[in-house]
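**Q** got a predicted structure plus its sequence, pasted below:
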Amino acid sequence: MSADPWTTDQTLQQHLETRGVSRRQFLRFARDIGVLLGVSQMGLPKLAKALSVVKRPSVVWLQLQECTGCVESVLRTNEPTIGNLLLDVVSLDYNHTLMAASGHAAEEALQHAMKENAGEYLLVVSGSIPTKDNGIYTMIGGRSAETVIREAAKGAAAIVALGACAHFGGVQAARPNPTEAKGVREIIRDRPILTIAGCPPIGDVLTASVVHWLTFKRLPESDSEGRPLFAYGKRIHDQCPRRAHFDAGQYVEQFDDEGAKKAWCLYKVGCKGPATSSPCPIFLWNDQTSWPIGSGHPCLGCTEAHFWDTMTPFYNRLPEAVVAGFPIEHRVDRIGATLAVAAVAGVSLHAVVTGVQMSRRRADGSTYLLDAPPEDRANGTASGGDDDYPHTH
C-alpha cells in the first residue's frame, strides 16, 4: 500500500501534492482523462475542478477465480504516472494481492472497509465466480467466491467487473465450463455494474472510469455488455490503421509472407477485429508502445463475451462477422472484384455522360467547362466557346 495514504480529510489535489504531483501535472492528467471520456474542451476545466476537490473514496478490490493478469495489466507501466497514484488509492482499503496484510488481518481489513463505508464504496471485481459444487473451486477465508461477492455487493455504491473473467467467466467458462464459472452480471443484478472487458483489460480504461465515478458520482454510459462507450463504442476494424488494405483486398495469407512484411490486413490469418469492440488501436499497450495488430498479430477478440468459444480457432477466418452490412466472407472474397467492376462501371458511365454533354454543347456552339466551380455550372456562366475552356469563371 501507499507510504503516503490518502486520509479522509484530504481532497484529491491535497493528497497528490503530498505525493509530489504538481498542479501542472494534475491539470495535464485531467485533460488527458477528459479526452478519453469525450469531455468537450470547454468542459475540461470543470472536470479538473470537480476532480480536485474529491474526498477520499473507499474502494474494495476482490480477486476471485483468475490469474492475477488483470491486476498486473492495470498496475504495470514503464514509469510512475498520476494514473498509478489513483490506482494505488484504489487498492488502499482491500486487495489481497497488493496489501501487506494476509490471513485474518486481511479479512478484518475487508470487513472494516465494508462496514465503515457501507453504501459508498466502489467494488472492483476481477475473476469469475465458480458456482458448481457450492463454489468449492475458489475459497477465500473459508468462504466461496460467490458468498464473498454477494456480501461485498450489498454495501457497494457501484461495481466494476474488471477483465474477461469478471465479464463473462473467462477461460474458466469456456466449454465445457467444469466449474460452472459465471461473470459478475450473472450473479449480481441489483447494483450498477460497469464492465472493463479484455484479457487482460487496458489499465487506462479503469483509470478513466474511476475518474468518471469520482467526478460525476456515476458510472460512464455503457453498451449492452455493460462496457463504457467511451472505450468500447467502436470496433477495432473501424479504427484499424490496416483498414485501407482490407478495403483494397490486400491480405496477409500466411505469417511472414510479403503481405505481412508490408503490414497488410490480418483478416485471413484470423484477425477478429471486424467483430470486436475495443480501444486497443487508440489506447495502445505498454505505455502506448504498440498493440497486437500493430505488432503483426491478429486480434483474438478478447473484449467480446465468450470469445474462447466464439472466436476459436484463433487463426482461422471469421465467417460470421459483418462489415457495413455485408458478410465478411462475401466482402473478403468478392470485394476486390466488386470494387474493380464498380470502378470500370464508374469510369464508363462518366465517359458516356461526358460524351453526351460535349456533343450537346458542340451542337449549340458552346463547350461546358467540366472543371468549373459548381455555382458556375449551376447558373450556366461556365458555358462558352472552345477558347473559354482553360478558364474558370
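**A** Ah, there it is. Numbering: from 1, shown residues only.
**Q** rest of the way, CA atoms for contacts and neighbours
**A** OK.
**Q** got the residue ranges for the strands in the stretch 1-150 of the chain?
**A** 59-63, 121-126, 129-130, 139-140, 143-144 (DSSP state E, counting those that start in this stretch).
**Q** reformat those as a markdown table; add mean neighbour count and distance to residue 286.
**A** Shown next, in a markdown table, are the strands of the stretch 1-150 of the chain (neighbours: other CA atoms under 10 Å; distance: least, CA to CA, whole Å):
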| stretch | mean neighbour count | distance to residue 286 |
| --- | --- | --- |
| strand 59-63 | 24 | 23 |
| strand 121-126 | 25 | 20 |
| strand 129-130 | 30 | 29 |
| strand 139-140 | 15 | 32 |
| strand 143-144 | 16 | 34 |
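**Q** relative to residue 205, which of these is closest?
**A** Residue 205 sits nearest to strand 121-126 of all the strands of the stretch 1-150 of the chain, at 13.1 Å, using CA to CA.
**Q** and the closest one, what does it pack against?
**A** Under the contact criterion of 3 or more CA pairs under 8 Å, 6 or more residues apart in numbering; DSSP states H and E, strand 121-126 touches strand 59-63, strand 156-162, helix 164-168.
**Q** out of these, which one sits most buried?
**A** helix 164-168 (a mean of 30; mean count of other CA atoms under 10 Å).
**Q** just checking, what packs against the helix or strand following that one?
**A** Per DSSP states H and E, the first helix or strand lying C-terminal to helix 164-168 is strand 181-182. Judged by 3+ CA pairs under 8 Å, 6+ apart, the packing partners of strand 181-182 are strand 129-130, helix 164-168.
**Q** and the strands of the stretch 1-150 of the chain as CSV, adding distance to residue 354?
**A** Below are those laid out as CSV (distance: least, CA to CA, whole Å):
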stretch, distance to residue 354
strand 59-63, 69
strand 121-126, 64
strand 129-130, 68
strand 139-140, 77
strand 143-144, 76
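**Q** okay, now the one to match up with it:
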Amino acid sequence: MSKHQALMKRCEQRLEELSKQTAIKSTSLEKRLEDSGISRREFMQWSAVTATALSLPLQFAPMVAQAAELADRVPLIWLHMAECTGCSESLIRTDTPNIDTLLFDHISLEYHETLMAAAGWQAEENLEHAMEAYKGQYLLAVEGAIPTANGGHFLTVGCKGHTGVEIIEETAANAAAIVAVGTCAAFGGVQAAAPNPTGAKGINKVINQPVVNLGGCPPSEKNIVGTIMYFIMFGHLPPLDMYDRPKWAYGARVHDNCERRGRFDAGEFVETFGDHGAKEGYCLYKVGCKGPYAYNNCPTERFNHHTSWPVLAGHGCIGCSEPDFWDTMADFEKPLGRRELHSLDKTADYIGGALLGATAVGITAHAVAGIFAKNIEEVEE
C-alpha cells in the first residue's frame, strides 16, 4: 500500500467515525453556505484548493469537503494569553463571509474570549464544562505567550485569577491536539524580546505535550483553518519542520515564491523607500527584507481574502514566522549583511539553525551570484 493510499484509508476511517457522532451545531454547513450565497461549486473549488495547500493529491478534495461538513463534531477551545488578538483578527476580520470564516463559525467553538457572549463566572463555567464534557476529544488552540516569571503572575485571567501557566497546564492535559496560533504562542513573540522580564515563552516550553506551531504575526487564515482541517481529516497533527511548524505551510522560503524574486535575480533593488525602484516593484532586500531567511506561505496565500501581503504592499518581510525574529531579524529596514548569506540556498530544516549560529558554509551556486555580491558590497560600503 502506497503512502497516499494509507493516508486516504486513515482519512476515510476518521471521517466515518466523525459521521457517527452527534452534530453539535443545529445548522449544517451546507445551510450556512447557502445563506451566505456560496454555491456548492464554489465550495468544491475551495476543497480542491485546500487539498492542494495541504500538500494532498486532488483525490482528497471530496474528503476535504466531507471533513468541513463534519467540522461541528470537533470541539474547539481557544485560549488568549499574552497577545494582541491579532491572530484571531486574521481569521475573523473579513468584509464578507468566505468559506474559511464560515467553517470556523461551523466548528463547535466552546470557548473564545473575544467571540463569546459570556463573561465573568459564566465564561469560567463554559470553559470548565467544555474541558469536562469533551475530555480527550477537544482541539486546543492557544493565542499568545505564557509569562512564567514571578510564578506566572504577570498574566492572570478570569474572575478566579488563574495564571496563564495554570490555565495552559490544565487545558492541555486532556486535549486531543494542541495548536499554537501565532509567533507569540509558538516562540514567545515580542513579549520574549531581550531582556524578557516576564519570562514569556512559547507554550511548548511550558507543557510536555506535542504542539504544532503556526508562526506568523499573525499567521494567515489559511494556515489556521488548514491546520484545523488536517486534524479533522486525520485525527492527528500534520508533518512538522524542525520548529514544529506544518511543512505544508512553512516548507518554502518567503523568498522562493515572492513576486519580486525576478527582480532579485536580475540584481534590481530598492535603495530607499519611495525611489524609482520602489515604484517599479524592485526587490526589497537592501531595505531590510528578511524573505531569504523566513519560511512561510505569505506570497502564495496572502491576507484579507488573498488580497495582499507586506512585500506586495511595499515593505520587506520582517521574518515574523521565525523564532526570536524580534531580536535576530532587527533592524527591520536594514539587510542582515553578508555574513548570513550562506543560508540563502539551504533547506527549511537547515536555515533556522544556520541563522541562529550554526557553522557557516559557502554560498552555493547562483545564476546571478556576481551581480548580487556586488550589490551587497555596495550596501556594506
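**A** Structure's in. What do you need? This is a predicted model, so every value here is computed, not measured.
**Q** quantify their similarity with the TM-score.
**A** The TM-score (TM-score structural alignment, normalised by the length of structure 2) is 0.81; 331 aligned residues with a CA RMSD of 2.5 Å.
**Q** quick one on the thing from earlier: among the helices and strands packed on strand 121-126 of structure 1, which is nearest residue 110 of structure 1?
**A** Nearest to residue 110 of structure 1, of those and by CA to CA, is strand 59-63 at 7.3 Å.
**Q** which residue numbers in structure 2 go with the closest one?
**A** Counting by TM-score structural alignment, strand 59-63 of structure 1 pairs with residues 76-80 of structure 2.
**Q** for residue 37 of structure 1, find the nearest of the helices and strands packed on strand 121-126 of structure 1.
**A** Per CA to CA, nearest to residue 37 of structure 1 of these: strand 156-162, 16.4 Å.
**Q** after superposition, how close is that closest one to structure 2?
**A** When structure 2 is superposed, strand 156-162 of structure 1 averages 0.3 Å from its matched positions, counting by mean CA distance after the TM-score superposition for structure 1.
**Q** which neighbouring elements make contact with that strand?
**A** By 3+ CA pairs under 8 Å, 6+ apart, strand 156-162 of structure 1 packs against strand 121-126, strand 193-196.
**Q** what range in structure 2 matches the longest one?
**A** Counting by TM-score structural alignment, strand 121-126 of structure 1 pairs with residues 138-143 of structure 2.
**Q** which residues touch the matching stretch?
**A** 74-83, 85, 87-88, 131, 171-172, 174-182, 184-185 (CA atoms under 8 Å, 6 or more residues apart in numbering).
**Q** and the residue nearest the centre of structure 2?
**A** Structure 2 has residue 214 as the residue nearest its centroid, 3.1 Å off, counting by CA atoms, centre = their mean.
**Q** structure 1: which residue goes with that residue?
**A** Aligned by TM-score structural alignment, residue 214 of structure 2 pairs with residue 196 of structure 1.
**Q** any idea how far residue 304 of structure 1 is from its match?
**A** 11 Å (CA to CA, to the nearest Å).
**Q** what of residue 343 of structure 1?
**A** Going from residue 343 of structure 1 to residue 304 of structure 1 by CA to CA gives 36 Å.
**Q** more crowded one of those two?
**A** Shown here are residue 343 of structure 1 and residue 304; by other CA atoms under 10 Å, residue 304 has more neighbours (22 against 12).
**Q** what residue of structure 2 takes the place of residue 74 of structure 1?
**A** Aligned partner of residue 74 of structure 1 by TM-score structural alignment: residue 91.
**Q** which residues of the stretch 251-381 of structure 2 fall in helices?
**A** Counting by DSSP state H, counting those that start in this stretch, the stretch 251-381 of structure 2 has helices at residues 254-257, 261-265, 276-280, 298-301, 310-313, 325-328, 348-355, 369-380.
**Q** so where is the second one in structure 1?
**A** Residues 243-247 of structure 1 are the counterpart of helix 261-265 of structure 2, counting by TM-score structural alignment.
**Q** mean shift between that stretch and structure 2?
**A** Mean for stretch 243-247 of structure 1 is 1.5 Å (mean CA distance after the TM-score superposition for structure 1).
**Q** just the buried positions in that stretch, please.
**A** 243, 245-246 (16 or more other CA atoms under 10 Å).
**Q** please verify my assumption that residue 50 of structure 1 contacts residue 213.
**A** No. Assessed by CA atoms under 8 Å, residue 50 of structure 1 is found out of contact with residue 213, at 11.2 Å.
**Q** coming back round to it: right, and the strands of the stretch 1-150 of structure 1 - which one's nearest residue 100 of structure 1?
**A** strand 59-63 (14.4 Å).
**Q** so that closest one versus strand 121-126, what angle?
**A** Relative orientation of strand 59-63 of structure 1 versus strand 121-126 (axes from the mean of the first three to the mean of the last three CA atoms, to 10 degrees): 20 degrees.
**Q** what's the average distance of strand 59-63 of structure 1 to structure 2?
**A** Mean deviation for strand 59-63 of structure 1: 0.4 Å (mean CA distance after the TM-score superposition for structure 1).
**Q** would you map the strands across the stretch 251-393 of structure 1?
**A** Going by DSSP E, counting those that start in this stretch, the stretch 251-393 of structure 1 shows strands at 322-323, 326-327, 367-368, 383-384.
**Q** quick one, which of these is packed in tightest?
**A** Among these, highest average neighbours (mean count of other CA under 10 Å) belong to strand 367-368, with a mean of 22.
**Q** which secondary structure elements does that one sit against?
**A** helix 328-363, strand 383-384.
**Q** of the ones you listed, flag the one that's most buried.
**A** strand 383-384 (a mean of 18).
**Q** what range in structure 2 matches that strand?
**A** So strand 383-384 of structure 1 sits over no part of structure 2, by TM-score structural alignment.
**Q** from the middle of its chain, how far away would that strand be?
**A** Centre-to-centre, strand 383-384 of structure 1 and its host chain are 56 Å apart (CA atoms, centre = their mean, to the nearest Å).
**Q** ditto for stretch 332-343 of structure 2
**A** Worked out by CA atoms, centre = their mean, stretch 332-343 of structure 2 lies 24 Å from the chain centre.
**Q** measure that stretch end to end?
**A** OK, stretch 332-343 of structure 2 end separation, CA to CA: 18 Å.
**Q** same thing with stretch 35-53 of structure 1?
**A** Per CA to CA, stretch 35-53 of structure 1 runs 20 Å from first to last residue.
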